[in-house]
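1. sequence first, then the predicted structure, then my questions.
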Amino acid sequence: MEQPQHTIRAAYSETTITVYQAYSPEIGLPAVRDGRFPAGWKRDRMTWIKPSFLWMMYRCGWGAKTGQETVLAVEISRDGFEWALRNACLSSYVRGVHPDRATWQRQLKRAPTRVQWDPERDLRLQPLPYRSLQLGLSGEAVRRYADEWTVAIRDVTPLAHRLHALVSRGELDSATRLLPQELPYPAGEESRRQKPAGTGVSCPTDVAPER
């Protein structure tokens, strides 16, 4: 079955949704131990959260890239996630979605969150023909994320390494069975407002240096 090009896919429960980030052990390990981000975690920078596990693996190289050795599964409230969607602006100007470029720039400057759609990845981290959501949090959204939305933080680095080993040996069926189960997220109107019109829109694929 053909996948819709812009759909939020995530592991979620009735009250929470799991997003992924990767940090150095100096940040990631205390976050796991304490269930919250440590003092060294920078609140004055934009931080990007990803509901897609495989997109996170692509970004951090299965937890092998410098400064991204600790992969975190951050369970946050669905109320917080949907607040982020409601208050977001697309990260790039899209004709037909925004009245004009100047209006988009004003919206982007005011918005505490931004939405970016990047090609989803398969187990070999190759791009798929549909896209995966990233949410960039800044200002008020960063504070809410750290202090209000976060329910639990888990270290999924061992899972990343195990999956990488299986993929490297060509054992894709075994790797698939270990993947987090990600289903279309029922975000409703919040999600629809943040999708570029049509399926031929060229969305940005570069990401900010903050993980």
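-> Right, received. Where do you want to start?
2. CA only for contacts and neighbour counts going forward, please
-> OK.
3. what about the longest helix in this structure?
-> Taking DSSP state H as the criterion, the chain has its longest helix at helix 157-168.
4. buried residues, it. List them.
-> By neighbour count with 16 or more other C-alpha atoms under 10 Å, helix 157-168 contains the buried residues 157, 159-161, 163-164, 166-167.
5. let me know the distance separating the residue nearest the centre of the chain from Met57.
-> With distances taken as C-alpha atoms, centre = their mean, Lys50 lies nearest the centre of the chain, 0.9 Å away. Distance of Lys50 to Met57, given as C-alpha to C-alpha, to the nearest Å: 10 Å.
6. now Trp48
-> Trp48 is 14 Å from Met57, by C-alpha to C-alpha.
7. what of Glu69?
-> Counting by C-alpha to C-alpha - Glu69 and Met57 are separated by 11 Å.
8. ditto for Pro4
-> Counting by C-alpha to C-alpha - Pro4 and Met57 are separated by 22 Å.
9. the more surrounded of those two?
-> Met57 (26 against 12; other C-alpha atoms under 10 Å).
10. wait, the more buried one sits on Gln126?
-> No: counting by C-alpha atoms under 8 Å, Met57 sits too far from Gln126 to count as a contact (11.0 Å).
11. thought Ile17 was touching Gly80?
-> No: between Ile17 and Gly80 there is no contact under C-alpha under 8 Å: 9.5 Å.
12. let's bring in a second one:
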Amino acid sequence: MLSLYKDQSANWPASGRYILAQFTPTTITVYQAYNRFIASYAVQHQTLGGPDFSLTRMTWIKPNFAWMMYRSAWATNKNQEHILAIELQRTVWDEMLLHGVVSSYGQSRAFANQEEWNAELKNSKIRIQWDPDHSLKGGKLKRRAIQVGVKHEWMDKYLEGIVRIEDITEFVREQGKLVEEGLVDAVMTPTETIYEVSDAIKMRLGMDLDEEVGDD
């Protein structure tokens, strides 16, 4: 489902840590950017893999469409020329959030001290980053956007949780052209609302803190 970005963004929180995403009762849509070889394999086989894809590296998953557009420069950055929309089981997504470790100490109250955080971060296969969200024009916002990095056994769980993969590059480029032409009010984006999580996840990821606390 698509909606005008200007209408959606008017209803989103201006600051704080929130997961803005498109989701159903059972799935959440996340985004990844790859080159055409990896993207083609993913669509054909409905999974990530192939000779050009590394299963041992950490892969980063983003549920926020606008933030993915900022990171990939609307599918123009090198090796990010194709945008994949990946429907993922919400049970897998929630489990990843619950086991993730924030990338900066002070961004979460889940750790007794910095030593405990360091130990968990070193051993964790799931990394959580809260980065400044951005507008369609690339302007930095006070609101934070989440990205989740997974590797090793959690990469396997992520792949098992994938329901559907779609290459949305053509749509991305159409909307990116509107932005380039200054027609931001006409831009359509996936309909995103706040993805609610459990209190345990909120504490784990520092979503219960003021946005300035522990931020870089």
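-> In hand now; what should we look at? Everything numeric in this text was worked out from a predicted model, so none of it was measured.
13. need the TM-score between these chains.
-> Aligned and superposed, the two chains score 0.89 in TM-score terms (TM-score structural alignment, normalised by the length of the first structure); 201 aligned residues with a C-alpha RMSD of 1.6 Å.
14. shouldn't Trp55 of the first structure be in contact with Arg124?
-> No: with contacts counted by C-alpha under 8 Å, Trp55 of the first structure stays clear of Arg124, the gap being 10.9 Å.
15. ok, those two, which is more surrounded?
-> Trp55 (26 against 14).
16. show me what Asp7 of the second structure lines up with in the first structure.
-> Superposed on the first structure with TM-score structural alignment, Asp7 of the second structure falls in a gap with no aligned residue.
17. how many other residues sit next to Asp7 of the second structure?
-> Neighbours of Asp7 of the second structure using other C-alpha under 10 Å come to 12.
18. in three-state terms, label it for me.
-> helix (DSSP: H, G, I helix; E, B strand; the rest coil).
19. show me the contacts for it.
-> Contacts for Asp7 of the second structure (C-alpha atoms under 8 Å, 6 or more residues apart in numbering) come out as none.
20. common neighbours of Glu69 and Met57 of the first structure, please.
-> Gly63.
21. follow-up on the earlier one: anything in contact with each of Lys50 and Met57 of the first structure?
-> If you check Lys50 of the first structure and Met57 against C-alpha under 8 Å, 6+ apart, no residue is contacted by both.
22. separation between the aligned residue in the first structure for Thr76 of the second structure and Asp155 of the first structure?
-> Under the alignment (TM-score structural alignment), Thr76 of the second structure pairs with Ala64 in the first structure. Distance, Ala64 of the first structure to Asp155 of the first structure, by C-alpha to C-alpha: 14 Å.
23. circling back: to which residue of the second structure is the residue nearest to the centre of the first structure aligned?
-> In the second structure, Lys50 of the first structure lands on Lys62 (TM-score structural alignment).
24. what's the following helix or strand after the lengthiest strand in the second structure?
-> Assignment by DSSP state E gives strand 140-150 as the longest strand of the second structure. Beyond strand 140-150 of the second structure on the C-terminal side, the first helix or strand identified by DSSP states H and E is helix 153-160.
25. other SSEs contacting that next one?
-> Helix 153-160 of the second structure is packed against helix 90-99, with contacts defined by 3 or more C-alpha pairs under 8 Å, 6 or more residues apart in numbering; DSSP states H and E.
26. average offset between the helix it packs on and the first structure?
-> Comparison of helix 90-99 of the second structure with the first structure after fitting gives an average deviation of 0.4 Å (mean C-alpha distance after the TM-score superposition for the first structure).
27. what's that helix aligned against in the first structure?
-> So helix 90-99 of the second structure is aligned with residues 78-87, judged by TM-score structural alignment.
28. where does Asp38 of the first structure fall, helix, sheet strand or coil?
-> Just so we're on the same page, residue 38 of the first structure is Pro rather than Asp. Relying on three-state DSSP, one would call Pro38 of the first structure coil.
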